[in-house]
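K.L.:
Got a predicted structure plus its sequence, pasted below:
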Amino acid sequence: MALQITEQNGTFLMNGKLNSSTTRSFIIHFEYIIEQHQNVVLNIDGVTQIDHDGLEGIKTLTAIALRQHKMFSVIGNGCKDIYQDFNCSQVA
């Protein structure tokens, strides 16, 4: 399944796979959204798979938002592997 992104009450809902074949368009799409909004909330409840490239894409968008002094949040319970990687990268 391709990655589908919809917006509902200011939250962007993702459904599908965030992997090497969908990450580039995901980054391009959300770069534009970050430019247009002060606060971007990404709900990953519908994400069924995320690989290393997808995770790096989320990290890239977090850095872009930070440079632009914008808020970028990831919420939801989809694909629990993402939380382990973020927790490990926060420890230093």
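P.N.:
Good, I have the coordinates. Numbering: from 1, shown residues only.

K.L.:
switch to C-alpha atoms for all contacts and neighbour counts from now on
P.N.:
Will do.

K.L.:
Identify the residues contacting the residue most central in space within the chain.
P.N.:
Centroid-nearest residue in the chain, with CA atoms, centre = their mean: I58, separated by 4.3 Å. Counting by CA atoms under 8 Å, 6 or more residues apart in numbering, I58 makes contact with I27.

K.L.:
if you set the cut-off to 10 Å instead, what comes out?
P.N.:
By CA atoms under 10 Å, 6 or more residues apart in numbering, I58 lies in contact with 18, 23, 26-27, 30, 42, 64, 72-74, 82.

K.L.:
Pasting the second one now:
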Amino acid sequence: MSLIINTAKNNYQLIGELTKTNAKDLEKVLNKGLKKFNKVVINIEEVSAIDRHGVNIITKVHQAALNSNKSIAIIGYGCKDLYNHINTNTAA
């Protein structure tokens, strides 16, 4: 299954699987959003799977947001695991 990214202003709803094949596309979309907005919201409620490439892209974009004094909020089922991964890698 592919990844669908629905956008409404600074809100990005992800539907499908976030994998190596589409992680770079998501990175481009989120980086573009961070140029326009101070806060970006990513809804992963309808994401059925995220591989390590997807997790790494979200972590990378999160770090870029922090470096630019901007923020990313991740909402939806499974975001606690993603939150823990991001905090572990950001603290290092």
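P.N.:
Yep, that arrived. Here the structure is a predicted model, which is why all the values come from computation and not from measurement.

K.L.:
can you redo the contacts of I58 of structure 1 as a markdown table with distance to C88 of structure 1 and secondary structure?
P.N.:
As requested, the contacts of I58 of structure 1 are exported to a markdown table (distance: CA to CA, whole Å; DSSP: H, G, I helix; E, B strand; the rest coil):
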| residue | distance to C88 of structure 1 | secondary structure |
| --- | --- | --- |
| L18 | 20 | strand |
| T23 | 21 | helix |
| F26 | 23 | helix |
| I27 | 23 | helix |
| F30 | 24 | helix |
| L42 | 21 | strand |
| I64 | 21 | helix |
| F72 | 19 | strand |
| S73 | 18 | strand |
| V74 | 16 | strand |
| I82 | 10 | helix |
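
K.L.:
those strands in structure 1, which residues are they?
P.N.:
Applying DSSP state E to structure 1 gives strands spanning 4-8, 11-18, 39-50, 71-75.

K.L.:
returning to that earlier point: from the contacts of I58 of structure 1, which would you call buried?
P.N.:
Applying 16 or more other CA atoms under 10 Å to the contacts of I58 of structure 1, the neighbour count classes 18, 23, 26-27, 30, 42, 64, 72, 82 as buried.

K.L.:
would you list the strands of structure 1 in JSON lines and tack on distance to F86 of structure 1?
P.N.:
Listed next are these as JSON lines, based on distance: least, CA to CA, whole Å:
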{"stretch": "strand 4-8", "distance to F86 of structure 1": "22"}
{"stretch": "strand 11-18", "distance to F86 of structure 1": "16"}
{"stretch": "strand 39-50", "distance to F86 of structure 1": "13"}
{"stretch": "strand 71-75", "distance to F86 of structure 1": "11"}
